[in-house]
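Novice: predicted model, plus sequence, below.
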Amino acid sequence: MKDKHSYSENEKQAIYKVMAERRDVRHFNNKSIDKALMARVLRAGHMAPSVGLMQPWRFIRISDTALRKNIAGIVEKERQLTAEALGERKSEFLSLKVEGILQCAELIVAALPNKREQHIFGRRTLPDMDLASLSCAIQNIWLASRAEGIGMGWVSLFNPDELMELLHMPSGSLPIAILCFGHVDSFYEKPMLVMEKWAEELPLENMLSENTWPEYSE
């Protein structure tokens, strides 16, 4: 029997569809994003749940071309360092397109604010719950972007200290993600890292156990 609080079948299918078709996008075309559309997407992030209602998300829109190029330089530096750390997979990694900072229509830096230690509710034993809350906001933005037909890519290859200095961020704050937004010619059929054979997705059963931590046989 259908629960009285359940959405209609069409509404539910739309929700599951946008989750299934969300992609980490690296390829964008040259079309600009309407300001009202971008505002809707960011408002979706602001609707996210947060521990103690602390709303620990700060979004910095990067509109200066020189600043965007400097951010791209920070990412490229970390890309090279990551490649070195990967050892025998170095050349394979360098062949991947891991960001679209200079190609995207909109660039947003998502960060945690300073003075977070003042928020104790829900964080006394789990202080990283503010990061979890920001992650929920980013996921909301991602899903809203896909629903609107906009590609979004999450870039995490950067040195936080260098990005903080570049953006004049206060001590105690922390940049978490560089988010690239733009129109696309098409969305990837599968996650790009699967298509590039970098990794394979594991089934839910591998991550699910009951009552105790699972014991996997090698």
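Specialist: Perfect, thanks for sending it. Worth saying up front: this structure is predicted, and the values here are computed from it rather than measured.
Novice: when you work out contacts or count neighbours from here on, use the C-alpha atoms and nothing else.
Specialist: Will do.
Novice: quick one, longest helix in the chain?
Specialist: Counting residues, the longest helix found in the chain (DSSP state H) is helix 65-85.
Novice: contact partners of that helix?
Specialist: 62, 89-91, 93-94, 101-102, 107, 157-159, 162-163 (C-alpha atoms under 8 Å, 6 or more residues apart in numbering).
Novice: tell me the one of the residues you listed nearest Ala36?
Specialist: Lowest distance from Ala36 to those (C-alpha to C-alpha) belongs to Leu107, with 15.5 Å.
Novice: chain neighbours aside, what residue packs nearest to that closest one?
Specialist: Among residues not flanking Leu107 along the chain, Cys180 sits closest, at 4.9 Å (C-alpha to C-alpha, 6 or more residues apart in numbering).
Novice: could you confirm the one you found falls within a strand?
Specialist: Yes. With the criterion set as DSSP: H, G, I helix; E, B strand; the rest coil, the secondary structure at Cys180 is a strand.
Novice: quick check: end-to-end length of stretch 3-13?
Specialist: Taking C-alpha to C-alpha, to the nearest Å, the first and last residues of stretch 3-13 lie 16 Å apart.
Novice: picking that back up, what helices or strands is the helix or strand that the longest helix of the chain is followed by leaning on?
Specialist: Going down the chain from helix 65-85, the next helix or strand is helix 90-94, by DSSP states H and E. Judged by 3 or more C-alpha pairs under 8 Å, 6 or more residues apart in numbering; DSSP states H and E, the packing partners of helix 90-94 are helix 65-85.
Novice: let's bring in a second model and compare:
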Amino acid sequence: MSQHRFNEQERIGVYRAIAERRDMRHFLPDPIEPELLARLLLAAHQAGSVGLMQPWRFIRITDKQLRTRIHDLVEQERRLTAIALKQRQDEFMQLKVEGILDCGELLVVALPDRREQHIFGRRTLPEMDLASAACAIQNIWLAARAEGLGMGWVSLFDPNSLAELLAMPEGSKPIAILCLGHVAEFYPKPMLEMENWISPQPLSAMVSENSWGNDA
């Protein structure tokens, strides 16, 4: 047993946050305290990153008109996604896919410009900037759950249109719209599973040994 192990109560808290994290779509309008938001952003900023490049940028959306315009971009992509889904179009349009107009805080996460300057760890895998930023997003998600807040990751938007709307520099790229806020309750299981959109696969289907598909 490692001497660096957390105590039992701390370990239970970590695993509970992981197990009960949900991609939330339903929010209460209550604001988030500034100190709490600061803690969540600090948790994000403490994420690991390849080559310590820290490829995350956070844009806090406080302008109500801007929030509405972001919602319009998402709605436009939602309809295009529905068309692309063909036979599941009507079913998809019944899903609630975001809470942009309802949540207490809205954040846009973006990759910065001039990322090509970071070579360490990215020479053969340049997409590690995105992977590193995803770690920061996951940190917010888990910290938010521990604080009793819900978070939803929205990816239904055209990145070029959102970048233009937010006056982002050339070479940067928005990768996520995060809805953060108080919730009446957390979903008992993933919402898409509850809505019978998809069933999650077991861990055993994801793990192999020594070669692809060789059961561990």
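Specialist: Now that the structure is in, tell me what you want to look at. What you see is a predicted model; the values in this text were computed from it and never measured.
Novice: give me the TM-score for these two chains.
Specialist: In this superposition the chains share a TM-score of 0.98, using TM-score structural alignment, normalised by the length of the second structure; 215 aligned residues with a C-alpha RMSD of 0.9 Å.
Novice: rewinding a little: show me which of the contacts of helix 65-85 of the first structure are buried.
Specialist: 62, 93, 101, 107, 157-158, 163 (16 or more other C-alpha atoms under 10 Å).
Novice: among the residues you listed, which lie within helices?
Specialist: 93, 163.
Novice: ok so, going back, so where is the longest helix of the first structure in the second structure?
Specialist: Under the alignment (TM-score structural alignment), helix 65-85 of the first structure falls on residues 64-84 in the second structure.
Novice: mean per-residue distance, that stretch to the first structure?
Specialist: If you overlay the two and look at stretch 64-84 of the second structure, the average distance to its match in the first structure is 0.3 Å (mean C-alpha distance after the TM-score superposition for the first structure).
Novice: report the buried residues of that stretch.
Specialist: Buried residues in stretch 64-84 of the second structure, counted by 16+ other C-alpha under 10 Å: 67, 70-71, 73-75, 77-78, 81-82.
Novice: what is the nearest of these to Asp215 of the second structure?
Specialist: Thr81 (35.3 Å).
Novice: neighbours of Asp161 of the first structure, how many?
Specialist: Using other C-alpha atoms under 10 Å as the criterion, Asp161 of the first structure is surrounded by 12 other residues.
Novice: distance of it from Ile74 of the first structure?
Specialist: Taking C-alpha to C-alpha, one finds Asp161 of the first structure at 10 Å from Ile74 of the first structure.
Novice: surely Met19 of the first structure is within a strand?
Specialist: No. Assignment of Met19 of the first structure by three-state DSSP gives helix, placing it outside any strand.
Novice: what's the closest non-adjacent residue to it?
Specialist: With C-alpha to C-alpha, 6+ apart, the residue lying closest to Met19 of the first structure is Leu143, at 6.6 Å.
Novice: how about the residue most central in space within the second structure, secondary structure?
Specialist: Geometric centre of the second structure, nearest residue: Trp153, 3.7 Å, by C-alpha atoms, centre = their mean. Three-state assignment for Trp153 of the second structure (three-state DSSP): strand.
Novice: residue in the first structure matching it?
Specialist: Counting by TM-score structural alignment, Trp153 of the second structure corresponds to Trp154 in the first structure.
Novice: my guess is that match contacts Ile176, does it?
Specialist: No. In this structure, Trp154 of the first structure is not within contact of Ile176 by C-alpha atoms under 8 Å, at 9.6 Å.
Novice: please name the nearest non-neighbouring residue to Lys97 of the first structure.
Specialist: Distance criterion C-alpha to C-alpha, 6+ apart; nearest residue to Lys97 of the first structure, sequence neighbours excluded, is Arg26 at 6.7 Å.
Novice: for the one you found, what are its contacts?
Specialist: Listed by C-alpha under 8 Å, 6+ apart, the contact partners of Arg26 of the first structure are 97-100, 152-153, 180.
Novice: just send these back as JSON lines, with neighbour count and distance to Pro113 of the first structure too.
Specialist: Shown next, in JSON lines, are the contacts of Arg26 of the first structure (neighbours: other C-alpha atoms under 10 Å; distance: C-alpha to C-alpha, whole Å):
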{"residue": "Lys97", "neighbour count": "13", "distance to Pro113 of the first structure": "30"}
{"residue": "Val98", "neighbour count": "22", "distance to Pro113 of the first structure": "26"}
{"residue": "Glu99", "neighbour count": "24", "distance to Pro113 of the first structure": "24"}
{"residue": "Gly100", "neighbour count": "22", "distance to Pro113 of the first structure": "25"}
{"residue": "Met152", "neighbour count": "29", "distance to Pro113 of the first structure": "23"}
{"residue": "Gly153", "neighbour count": "24", "distance to Pro113 of the first structure": "22"}
{"residue": "Cys180", "neighbour count": "26", "distance to Pro113 of the first structure": "20"}
